[in-house]
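Chemist: What follows is a predicted protein model with its sequence.
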Amino acid sequence: MSRPSSAAHPASGPWPLLVLGSTSRYRRELLERLRLPFVVASPEVDEQPLPGESPAELALRLALAKAEAVAALMAVREPGRDVVVIGSDQVAELDGEPIGKPGTHERAVAQLRRMSGRSVVFHTAVSVVRPDRGLRHTVIVPVQVRFRELGDAEIETYLRLDRPYDCAGSAKCETLGISLLAAIESDDPTALIGLPLIATSRLLREAGVDPLQMLATTGEARP
């Protein structure tokens, strides 16, 4: 089931219930920056890639699948309630292959050694679904990340300090991982962390949920 965000409570009045279809604390913290009332629900989606599916195609498909899965869940939990669901997924790509979350220290070491001195593309997709209006919009935001040449000692030091084992690519750019990088190229600066807020805000407006209007009418627009 869903649970309230730590930042806000579900919207009341004419606004739909906003739902983040993700258990990622990084995405929750990013969405909280918009100061919108929302709840969080866990999508039940098989994240295995399909045969021949590119990393970008995988991210797009999973973002929409997560949003639709949570929309179906909310239809059961909150029948008749107008909801807007945000789904997102990120897949890193190197040499045309997806790079997942390492999960362990050893896999993180192997990932960073492989990416040392090279460019990796992080495909971050976001989908906004509003079933009552038949709206389903999905976009993808690519981020090109160039790693500097990394030695084994600094890889080991970084991993012991930041422990980024739940992050694709084994680096947290919002913390110490930025020291591993030579450059980041993107039109949407939060995309690399996991939720492109420029694209998300645009899709929300297209779905009839303007963040600034919502804050003004729910009494959340305060200093």
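Modeler: Ah, there it is. All figures in this text were calculated on a predicted structure; none of them were measured in a lab.

Chemist: Please make it C-alpha for all contacts and neighbour counts, starting now.
Modeler: Will do.

Chemist: and the biggest helix by length in the chain, what does it pack onto?
Modeler: The longest helix of the chain (DSSP state H) is helix 55-77. Contacts defined by 3 or more C-alpha pairs under 8 Å, 6 or more residues apart in numbering; DSSP states H and E place helix 55-77 against strand 17-21, strand 83-94, strand 119-130, strand 135-147.

Chemist: how about JSON lines for those, with mean neighbour count and distance to residue 52 added?
Modeler: Formatted as JSON lines, the helices and strands packed on helix 55-77 follow (neighbours: other C-alpha atoms under 10 Å; distance: least, C-alpha to C-alpha, whole Å):
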{"stretch": "strand 17-21", "mean neighbour count": "26", "distance to residue 52": "26"}
{"stretch": "strand 83-94", "mean neighbour count": "26", "distance to residue 52": "14"}
{"stretch": "strand 119-130", "mean neighbour count": "26", "distance to residue 52": "17"}
{"stretch": "strand 135-147", "mean neighbour count": "19", "distance to residue 52": "19"}
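
Chemist: Looking at the ones you listed, which is nearest to residue 66?
Modeler: strand 83-94 (5.2 Å; C-alpha to C-alpha).

Chemist: tell me how far the longest helix of the chain is from the chain's mean position?
Modeler: Offset of helix 55-77 from its chain centre (C-alpha atoms, centre = their mean, to the nearest Å): 12 Å.

Chemist: Below is structure B, check it against A:
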Amino acid sequence: MVLSPAVPHGRALVLGSTSVYRRELLTRLRLPFAVEPPHVDESPLAGETPEQLARRLAAAKAAAVARLHPAAIVIGSDQVADLDGEPLGKPGNHPNAVAQLQRMSGRTVIFQTALTVMCQETGFAQHDLAPVRVRFRTLDEAEIEAYLRAEQPYDCAGSARSEGAGIALLDAIESDDPTALVGLPLIRTCRMLRAAGLRVF
């Protein structure tokens, strides 16, 4: 984790994300917050590992929104599925989702969920990573098709919507921050918001 000085109390909170999943997760904390799309190019760089990609995009999203709201505390997050060092992003459509799930069948995938909290006005910034190890069952074609028809997880990294029917595709999940798999590690988020001077409770 990279640390900077704490931010004073009383600042607005902004989630830099277009994800409905992150918005729903942050709502659990019962804090007032605004949502601002970050408008960041999410294309991986040549030779970039999934962890590096997730960290870079989380920081870029937070920085893009912090420029628009320099006095606010801004949250940026990104998730990349890591299959033996290869990044798997959002499939975007049905054929891509089928291909992703076929490749992940019977294998362990690390979902790299990166988090940045920052305030441009004060120079506060913290960055962290919450990796989640997910072991997929061996999946047949009928299971994959039925799951995709039911969930249509085309906006989820690795086509895995674990908070829905996707949980039935899995054998095991290993994580110290369980909501990281859905897209926002709330334990780390609370820790970083407290460091920023924002009371959660």
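Modeler: Structure received. These numbers come from a predicted model, not from an experiment.

Chemist: And the TM-score between these chains?
Modeler: Once superposed, chain against chain, the TM-score is 0.94 (TM-score structural alignment, normalised by the length of the second structure); 193 aligned residues with a C-alpha RMSD of 0.9 Å.

Chemist: re the thing from before, list just the one of the helices and strands packed on helix 55-77 of the first structure that sits closest to residue 113 of the first structure.
Modeler: Of these, nearest to residue 113 of the first structure by C-alpha to C-alpha is strand 135-147, at 10.1 Å.

Chemist: Go through the helices and strands packed on helix 55-77 of the first structure and name the closest to residue 67 of the first structure.
Modeler: For those, the distance to residue 67 of the first structure is smallest for strand 83-94, at 4.3 Å, taking C-alpha to C-alpha.

Chemist: who does the closest one touch, helix- and strand-wise?
Modeler: Using 3+ C-alpha pairs under 8 Å, 6+ apart: strand 83-94 of the first structure touches strand 17-21, helix 55-77, strand 97-99, strand 119-130.

Chemist: What span of the second structure is the third one aligned with?
Modeler: The alignment of strand 97-99 of the first structure onto the second structure (TM-score structural alignment) spans residues 86-88.

Chemist: Next: stretch 155-174 of the first structure.
Modeler: Stretch 155-174 of the first structure corresponds to residues 144-163 in the second structure, going by TM-score structural alignment.

Chemist: With stretch 61-68 of the first structure instead?
Modeler: On the second structure, the counterpart of stretch 61-68 of the first structure by TM-score structural alignment is residues 56-63.

Chemist: quick one: residue 115 of the second structure from residue 148 of the second structure, how far?
Modeler: Look at residue 115 of the second structure and residue 148 of the second structure: by C-alpha to C-alpha, to the nearest Å, they are 28 Å apart.

Chemist: swap in residue 9 of the second structure?
Modeler: Taken as C-alpha to C-alpha, the span from residue 9 of the second structure to residue 148 of the second structure is 44 Å.

Chemist: Looking at the two, which is more packed in?
Modeler: More crowded of residue 9 of the second structure and residue 148, by other C-alpha atoms under 10 Å: residue 148, with 21 against 11.

Chemist: now for whichever strand or helix holds that one, which elements pack on it?
Modeler: Assigning secondary structure by DSSP states H and E places residue 148 of the second structure in helix 141-151. Applying 3+ C-alpha pairs under 8 Å, 6+ apart, one finds that helix 141-151 of the second structure contacts helix 94-104.

Chemist: Map residue 15 of the first structure across to the second structure for me.
Modeler: Matched by TM-score structural alignment, residue 15 of the first structure corresponds to residue 10 in the second structure.

Chemist: quick one: contacts for its match?
Modeler: Residues in contact with residue 10 of the second structure (C-alpha atoms under 8 Å, 6 or more residues apart in numbering) are residue 198.

Chemist: with the first structure superposed, average distance for the match of strand 97-99 of the first structure?
Modeler: Compared with the first structure after fitting, stretch 86-88 of the second structure deviates on average by 0.4 Å (mean C-alpha distance after the TM-score superposition for the first structure).

Chemist: residues touching the aligned residue in the second structure for residue 188 of the first structure, list them.
Modeler: Counting by TM-score structural alignment, residue 188 of the first structure corresponds to residue 177 in the second structure. The contact partners of residue 177 of the second structure, by C-alpha under 8 Å, 6+ apart, come to 130, 185-188.

Chemist: go with 6 Å
Modeler: 185, 187 (C-alpha atoms under 6 Å, 6 or more residues apart in numbering).
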